[in-house]
Every structure is written in structure tokens, then in C-alpha cells.
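Asker: give me the fold of what follows.
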Amino acid sequence: MRVALAGFNHETNTFHPRPTTLADFRGPQGTWQVGQEIIAASAGTRSVLGGMIEVGKDEVWDLVPIFFALHPPTTGILTDEAVDVIRENIVGPIARDRFDGILLHLHGAATAANRPDPEAVILREVRGAVGPTVPIVVVFDLHANIGLEWAEHADAIVGYKTAPHTDFYERGIEGARILGRALRGEIRPVVVVEKPPVMIKSGLMSMTTAPLALIKPPMFWLMQRGIELEREDKIINVSIAAGFGDADSATTGMTILVNTDGDRELGRRHARDLARLAWQLRRGIQTELVLTPVDTAISRAVHAAEWPVILADQGNNTAGGSPGDGTAILGGLKAHDWPDAALFIADPESVDRAWEAGIGGEVDLLVGGKNEPTNGDPVAIRARVRLITDLEVDFVTGDMKARLGRSAVVRCGQTDVILTQYPSSQTSPAYFRAAGIEPRERRIIVVQSAHLFRAEFEVREHIPRMIIEVDSPGITSPNTTRFTYHRVPRPIFPLDDFEWVGPEGELVQAGRQGN
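Answerer: Modelled structure (predicted):
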């Protein structure tokens, strides 16, 4: 069997001030792989593509790698040029060849200037190229705004089940195995999609069961119910896209996807039941149940009896699109006389000043607050330079590197500020260790991450004694009252207070709100 492998990943924050261009994908923080470059980079890794490649070997497919583009930092609206070039690199080679099956890894949260759902366009054109009988299987990210059109062109659509994401490889394996079963004629996959009118921002969808985790009932219980349904005959996969509320688009919001073996009516029934459950659990995503104001969070951390304490800087979540220079927590630490703490700020201008001063030099800086008005004003600091370096982070898994560019560690009182050329999410203790800081030895560790940090800091290394999710301002704040939406489908919770007439015309009543 001849199977094409391709992908396109970008999570678009439409509130981000800078558009995402073709150069971003080809730049130092992007991935641009053609043909065998995909195999060389992903074979043997615990990634989606790594899982797909492994199944391809097991199935003895003639697996043809086409193209893969990735820009991991979430940035602003994609330019039409970027989408057009990426689309042609995927669709063109597929249209010029013959394939028995198609495997696609699409993120699900891309938004372009004149194409609100560019991934649906790619799916539509791939389907047009291969015809109606060639099976197409898609694997997508949990933070996805899946449009109804996806189901018109794909045979099966499989999403991550974890946040933080720890099942890339498993979902790649699952998607490829579904394709294998379809190619052997064992199943005839069909997918049904429902969209309950619920929007979740990325800081409110953790599902980890780790001891310090604040379980967000809606996504946790929805996903558990979906997993239960997968035990039924004819149910191939149940996926729930939590959505990406940092994108103001026509497809924004939660999506329920039920993949069955040829039983569309069964899929529709379960998808509608899950949509109703999502509505009944919706009030569990209200920010006041989860987030702590900045000053309160810092005060609690400073006076905590046990440490380290992790402050999760929700409004400055670089994985969700923040430029990484939010100053709310930095300013709060200054107001608390620079306690024992460590945090990152992306500020190339301050990096240059620190490099000029040299190790041991004292420098006056205006740090952060230079990219986006909601990220706060620059904070004036006087600091001593402890380290200057080109910062590169090797992750524990060995599958990835993060290049933060020219960087400097400067100290104010007992607070270390790690200044970097490029933004970073600090999803792993490896970020701090690369800068010469051991997180276990610090009272306060600030991460510019909504929840992805939990997998390494909490689950793998058991570092924090307390985690506080901070209601900081910025373009990734989970607090929807900070934003004005123009394109999302209305009414939608939590932007609107309304009663929902469900998928079958019934009034869906609120149920138990979880615990």
C-alpha cells in the first residue's frame, strides 16, 4: 500500500500583534521539512509523526513523506502567502501521484487573513486530488477549533486526549492503525461532528490527575466519558477538541468528534449526548473558580511554608501566543522587594544591554512590556549580570531542542531574571537548568505556561509543593472579560448568558457542575 504522510501545525492567536509569515516557518524557530527530511527528523521519536512512521514500517507500507511545516510559537494571523505555499507543498505532490491512503497531522487552530479555516481548505483540496474512495485520516491537537467542513473530507479525525500533551506518539499510532484497518477493509470509518456553544481558553483545560493539579471538570469528565464510549462495538475513536479561545474565528469553540465503523447514526447520537454534557458542565470553566489575582498569588508564594512554589503566568503563556514579555509578575516581585525567585522575560533589547555590561557588571534596564499593550509597562530594574550565553535547551525526551538566542541572567535582590532573545514556554525544568538555575532550590519559579509545564515539573520530577495559576493580564489570559470578540459564533458561553436549544431542538438544562 502506498500512503502519503504530510502535516501543517500552527496555533494562531488572533489577538497577537504580529502576523505569522512564511519566513517564520523557515526561520530558527520553525520547521520546514520536505520528503525524506521528515523521516530523518521524526522516525524513532515520541511524536505524532514518529508514531505514524512506526506503524507504516509495521504495515510494510510504501510510506511517502510529502511535507511538514511547523511554527511552534503561537503567533498572529497567518499571511495568505504562508498558507498558499504550505498548501501547495502538501496538495501538489499528492495530486501528481497515486496513493492508497493519506495520513495528515494538522493542528486544528490555524487562522489566516482571508481563510478562517485554512486546514479545512487543505483537507478539501487533498480530497479533491485523491477522489472519494481513498481514506484520509487526520490527527489533531486538543487546542483545536475544528470546523464542520473537516468531516466532509476526512474519513477519521483523531485528537489528543491529554493536557498537558503527553500522548503525541499514541495518537499518531492510533490514527495510522485506523488507516491500516481501513486499507485492509476491516472497517469503514465515518466521523460525525457536533459543536456545543462552549468556548474554553487554553489555561482552563488541564486534565492531569497529578497530586497538585486542579482538575477542570468539563474537559476531564468529557474526555473520560469519551474514553468509556470507545469500549462500545463500532466506536473506533471519540475525540474532544477543547477549542482555542485565543482565536477569534468562525470555528472557535469546542468540538465533539465520534468516529464509527460505518454507523453514522450511532456516532451522531453519542456526539449529541457529549455536546449536551459539555453544556451541562460549562460553568466549571469560569475563571474565578481557577485563577488567583497577581498580588495575592505572589504574597501566598512568598509566605508559603513549603516550596518551591510555581506561579503559572496565564496571561503571559507563550505557547498560546504571548510575546513572552508580560510584566505583571515581574512588577509584583519588585513590589515584594525581590524575593527568592526565577523567571524568564523575552527582551532582546535588555539582553543587548546586559551583554554590553558583561558578567559582574551592574546595569539599569527597562524590562519587558515592549510588544503588546495588555502585557503591561516596562519595569525599571537595577541588576547585576550573572551569565551571558546563547541559550539552547535540550529536553528530557531528547526529541526536541529550544533555541532562545542571545540571553542573560541578571539578579535583582534574590530574584533572577532570565532575559532572552526569543520567547519560551518553560514547560520543562531544563529551561532553568540551561540558565544555571536549579528549580528545586528556589522558593518561587515563574513559568510562562498555562498547563504544559505540569508534565515535566510535576508529573515527571515532582518539583513544586504548590502551584498557583495566576490571573495575569495579557493576550493569553483565560479571562474572556479582557477581550472583545467579533467573529466567534454567537451566542457562546462564557461570552453570553443564554439557554441552549440543543442539537435536536430541546432546551438543554444545566446539570451537576462537577467537583
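Asker: C-alpha from now on. contacts and neighbour counts both.
Answerer: Noted.
Asker: and the gap between the closest residue to residue 420 other than its chain neighbours and residue 440?
Answerer: Ranked by Cα to Cα, 6 or more residues apart in numbering and with sequence neighbours excluded, the top spatial neighbour of residue 420 is residue 407, at 4.3 Å. From residue 407 across to residue 440, the span is 22 Å (Cα to Cα, to the nearest Å).
Asker: what does residue 369 give?
Answerer: Residue 369 is 28 Å from residue 440, by Cα to Cα.
Asker: who's more crowded, those two?
Answerer: Comparing residue 369 with residue 440 by other Cα atoms under 10 Å, the one with more neighbours is residue 369, at 22 against 18.
Asker: which parts of stretch 376-392 are buried?
Answerer: 376-379, 381, 383-389, 391-392 (16 or more other Cα atoms under 10 Å).
Asker: list just the nearest of those to residue 468.
Answerer: Distance ranking of these against residue 468, using Cα to Cα, places residue 376 first at 20.3 Å.
Asker: if I read this right, that closest one contacts residue 332, doesn't it?
Answerer: No. Residue 376 is not in contact with residue 332 according to Cα atoms under 8 Å; the separation is 11.6 Å.
Asker: look up how far residue 147 lies from residue 250.
Answerer: Residue 250 sits at a distance of 8 Å from residue 147 (criterion: Cα to Cα).
Asker: should've said residue 470
Answerer: 31 Å.
Asker: neighbour count for these two, which is higher?
Answerer: Neighbour tally, residue 470 and residue 147, criterion other Cα under 10 Å: the higher count belongs to residue 470, 29 against 23.
Asker: show the contacting residues for the more buried one.
Answerer: 291-294, 297, 311-315 (Cα atoms under 8 Å, 6 or more residues apart in numbering).
Asker: from the residues you listed, keep the buried residues only.
Answerer: When the contacts of residue 470 are checked for burial by 16+ other Cα under 10 Å, the buried set is 291-292, 294, 297, 311-315.
Asker: second chain to compare with the first, below:
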Amino acid sequence: MEQTKTNRPKVIGVVGVVHETNTFAPGLTGLDAFKNDWIVGTAAFVDRYTGTKTSMGGVIDAARDLGLELRPGFYTQATPSGMVTDDAFNAIADGIADSADHDVDGLVVILHGAMVASSYPDAEGEILRRLRAKFGRSLPMAVTLDLHGNISPEMVDLSDIIVAYDTYPHVDTYDRAVEAVHLLNSQLKGDIKPVQRLVHTRMLVAPQAMLTASGVMKEMMDLAFELEKVQGVLNISVAGGFPYSDVEDAGMTFVVTVDNDPELAERCCEQLRAAAWDRRERFTVQQLEPAEAVAMAVRHPEGPVILIESSDNVGGGSPADATHILPHLLTAPKKSLIVIRDPEAARLAAKHGIGAVLRCAIGGKSDDLHGEPVEIEGRIRTLFDGNYRHIGAYMTGQYARMGLTAVIECGNVTVVLTEERVAPWDPGHVKFVGLQPEQFHMIVVKAAIAWRTAFGDVAKLVIEVDTPGCCTANMHRFRYEAVKRPIYPLDSIE
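Answerer: As a prediction, this is how the structure comes out:
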């Protein structure tokens, strides 16, 4: 006998796109940037993400455990980069809406929260608007977001449940997706009636200040966790925001989701807002100039010393070819490692072959903000196609691609040249080219916090380096045009 609609298993869909857009980064992001993760339909989605500790893997496992039928539509993602073109955005947004199965009981939408397209500053809000145009307002809809999302009122209005990552580095993407599916299932069963409230802190916070394991950001997370214990509170999402997207809603926000009690949500929002504002000065990041930073690292008796070049943070959309620190490494008496994207130099190394000597200028080719090309001379130790899976705690099992990769030994400096931009989220980007972090006294990381999932367990000292770049911790280096003012630290606010 056929199951009726009332007693058949609940059906949920899953669609999404993840892109963190740096509007200060050079260049535009077209559709080609998303080609490596262009997943359409159930078979492709399940094959790609089953067994991975990703948001997608979390949706698959939670649906299975809850007895839900899962119908994936279209999902794609790209490495953070510059403004997304309208053509690319419309193709993705329409693809998401068109692919979502119309005959579902609920929908999970995997988003970042800081995607920006040329004509769509609130890209995720527009995606949700197109989904609502198809499904109407009554379909239960849960959204997962990155901790660095710039959450707009429209995103909250058009969703029923928002669940953002609780960790930076983001080691809980899987867990938060599982949580979102469980909350959605509770809504489908009628056990809860989610009500959301959003509050903006009027603060721009640099990602370098958002480490959730200690310090001021941990205090904010701990407060959110305590409030989540209050009867009726379903979820609190602490979104540190992404200050490199110059959009109206950029900055730190909180979304409180409660069970049919808007006054409770508003009280929690105000408590969180006040706590963040009281701590605003503690979100300032202290940094050293490159020469001083390298000298301090050399003096330290034990390595690896991590030199954080966060202004060229690949995970924030930077070009990954900054050279501000490299000249100081070349004259330092201790062994060091740096990864630089330079497709031209990587291909030249491949042409020469392993064992040959490479003489060329590397890096500093994307724009004037990230330094000048630096001449190197070194022996080509390794050539690699750049394809691997994450082996560390961050999105374990996720595919990663560095493109053509060459390891060049230049005296005390080992340079890894990559064809594609690679964020140091996983130790695989070093280990798969035959290197071990413990070999080096100094390691330059083009990241803010997420490098800790690659090198945090071996770091003996951490030094923040102050260099120009499109991901600098100094908000005053940028010319903001769209963000709603006043906002701290750009403006004085009482």
C-alpha cells in the first residue's frame, strides 16, 4: 500500500552556495571560480560529501539519523575572493531556486553570510528571496552560516532558523549543520515554533580578534552558550561579521532563535549587544612590522614560530601573493617556510623540472597593495599536482586544490609556489608536498585564525605581522562607502 502524505517520511531539501566576498580584493569572481565544487542532484551530493566533516556531510548524516528523506538540489562553493559578477551570481541563485525540489516539507540552505555580487550587496538575502518566491512563506527553512557572516534583516525575515558556526577556526561546520537539521525536524513535527530576532552591535571586528578558544571572543561565545540554557531559547548565533565586505550590514551581529517568545529573544539580544559593546576596545589587534617580527622570531629559542601575515589572508579573499615578509626571511639565519601563489613561477618550475635551479621574481603581481615581486634563486625540490583531501580537524575529508605546485629551496627559505590560492586551513597543504612543519623555525601563514587547524599543535610562538593588504586588521586603511555609519572603530560613538 502506498504511504499517504501524512504518514510518509518527512522530506527535506538541501541547496546552497558558500563564498566569502572581499570587496577590497583585486579582480572579480566569475563562474569559473566555482567550477571545482559544482554539485547537482542527490547522487553527486551524496557521493561527494558522505563521510566528510562538512556542513554537507552533517546534513546527510542528520537526515539519515532522523529518518528524513533527503533531496539535494544544487550546491557550489569557491575560495574567498573579490566581488562576484552579476552573471555568476544570477546563474548560481537561479540554479539554487530551480533545483530545489518543490515537493519537500522543509529546506536546508547552506550559505556563508558574506557573499556580495555587483548588483546584490546582500547576496544571501536575495537567494532566500528567490527561494521564497518559489515556495512561499510557509515552508520551514533552516539556514547555516559562517561565523563571519554579515547578517541582514532580510536574511532573518526570510528564514525560520539560522545556525552559525560557533568556532573559529571553523571546526564545527558539521555539528552546526546537524543542529540545523534537528531544529528543522522539530519544527516539521510541530514541537517548536521558531521566532528569530537580530541585533547589530555597530562594531566592525577584524577576524584576527575572533579566536573562539580564548580571549574576548570566547567570552562572547560563553555568554551565548549560557543564554542557550534558558528555557525557550533554541539557538544563539554569534556572527563576528566580515569587515572586508563593504555592505550596509557589515559588522558583528547576534541572531537569537526562541520557541514562540519574541520578548525573550529581544532580552537576549540586548544582553549580548551590551556585552559586546563593553568589550569593544579589547577587539583591537596588536601587530609588529615585518623586520621586527622576523627578528623576534629568530631570537626565539624554539620553533616553529608562526608569522601571521593576515593582511594576505586567503580565507578572507586576498590574492595570496604578498611579499612584504619574504625579503626579511631571505636574509634570516633560521629556516623558514612560506607559501605564495604565483602561477607563472609554478609553471616555470615545472618546465625546468625537479633538481633544476629556478631563478625568477615571485609574488607581488596581483596589485600594488600586496608588495613587489621578489627575486629568488633556489633548487626545485618537489612538483605536485596540488590535489588532496583535508586530513586535519577543519572540514576533514574536504577536497582541496592548489593547482600546479612547486617546492623551491632557497638557502634557509623554502618557498611553496602554487598555481591556485590555498588557505592554510589544513596541514595537508604542507605535508602532501613532503614537508613537515617541525622542520622550520619560522612559518609564514596567510591567514587570520584558521591556520591553527594546520599548525596550532606545533606552534611555539605566534607573532602578528602588520603589513598592508586587503585583509588588514587596521580598518582605517580602507575607504568604506556602503557600511551603515556610525560604526566602531571608524567613528566615535557614545
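Asker: on that earlier part again, could you save the buried ones among the contacts of residue 470 of structure 1 as JSON lines and add columns showing secondary structure?
Answerer: Output for these, formatted as JSON lines (DSSP: H, G, I helix; E, B strand; the rest coil):
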{"residue": "291", "secondary structure": "coil"}
{"residue": "292", "secondary structure": "strand"}
{"residue": "294", "secondary structure": "helix"}
{"residue": "297", "secondary structure": "helix"}
{"residue": "311", "secondary structure": "strand"}
{"residue": "312", "secondary structure": "strand"}
{"residue": "313", "secondary structure": "strand"}
{"residue": "314", "secondary structure": "helix"}
{"residue": "315", "secondary structure": "helix"}
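Asker: so can I have JSON lines of those residues showing distance to residue 232 of structure 1?
Answerer: Shown next, in JSON lines, are those (distance: Cα to Cα, whole Å):
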{"residue": "291", "distance to residue 232 of structure 1": "37"}
{"residue": "292", "distance to residue 232 of structure 1": "41"}
{"residue": "294", "distance to residue 232 of structure 1": "46"}
{"residue": "297", "distance to residue 232 of structure 1": "45"}
{"residue": "311", "distance to residue 232 of structure 1": "41"}
{"residue": "312", "distance to residue 232 of structure 1": "39"}
{"residue": "313", "distance to residue 232 of structure 1": "41"}
{"residue": "314", "distance to residue 232 of structure 1": "38"}
{"residue": "315", "distance to residue 232 of structure 1": "40"}
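Asker: just flag the most distant two among these.
Answerer: 297 and 315 (13.7 Å).
Asker: distance between the ends of stretch 400-419 of structure 2?
Answerer: 13 Å.
Asker: what's that stretch aligned against in structure 1?
Answerer: Under TM-score structural alignment, the match for stretch 400-419 of structure 2 in structure 1 covers residues 402-421.
Asker: next, the buried residues of the matching stretch.
Answerer: So for stretch 402-421 of structure 1, counting by 16+ other Cα under 10 Å, buried means 402-412, 415-421.
Asker: and residue 199 of structure 2? What does it align with in structure 1?
Answerer: Match for residue 199 of structure 2 (TM-score structural alignment): residue 194.
Asker: whoops, I mixed them up, residue 363 of structure 2
Answerer: So, by TM-score structural alignment, residue 363 of structure 2 is matched to residue 368.
Asker: for structure 2, which residue occupies the most central location?
Answerer: residue 315 (5.6 Å; Cα atoms, centre = their mean).
Asker: regarding the alignment partner in structure 1 of that residue, what is its secondary structure?
Answerer: Under the alignment (TM-score structural alignment), residue 315 of structure 2 pairs with residue 319 in structure 1. What three-state DSSP gives for residue 319 of structure 1 is helix.
Asker: residue 319 of structure 1 contacts residue 447, correct?
Answerer: No. Applying Cα under 8 Å, one finds residue 319 of structure 1 not in contact with residue 447, separated by 11.0 Å.
Asker: spit out the residues that contact these two alike.
Answerer: residue 425.
Asker: I'd like to know how many residues surround the equivalent of residue 347 of structure 2 over in structure 1.
Answerer: Aligned counterpart of residue 347 of structure 2 in structure 1: residue 352 (TM-score structural alignment). By other Cα under 10 Å, 18 other residues sit near residue 352 of structure 1.
Asker: doesn't residue 352 of structure 1 belong to a helix?
Answerer: Yes. Residue state for residue 352 of structure 1 (three-state DSSP) corresponds to a helix.
Asker: how close does it sit to residue 147 of structure 1?
Answerer: 44 Å.
Asker: try residue 40 of structure 1
Answerer: 32 Å.
Asker: and stretch 442-452 of structure 1, which stretch of structure 2?
Answerer: The aligned range for stretch 442-452 of structure 1 is 440-450, by TM-score structural alignment.
Asker: could you list the residues in contact with that stretch?
Answerer: By Cα under 8 Å, 6+ apart, stretch 440-450 of structure 2 touches 168-170, 207-208, 210-211, 297-298, 302-316, 320, 334-339, 423-425, 437, 451.
Asker: identify each buried residue in that stretch, please.
Answerer: Under 16+ other Cα under 10 Å, the buried positions of stretch 440-450 of structure 2 are 440-450.
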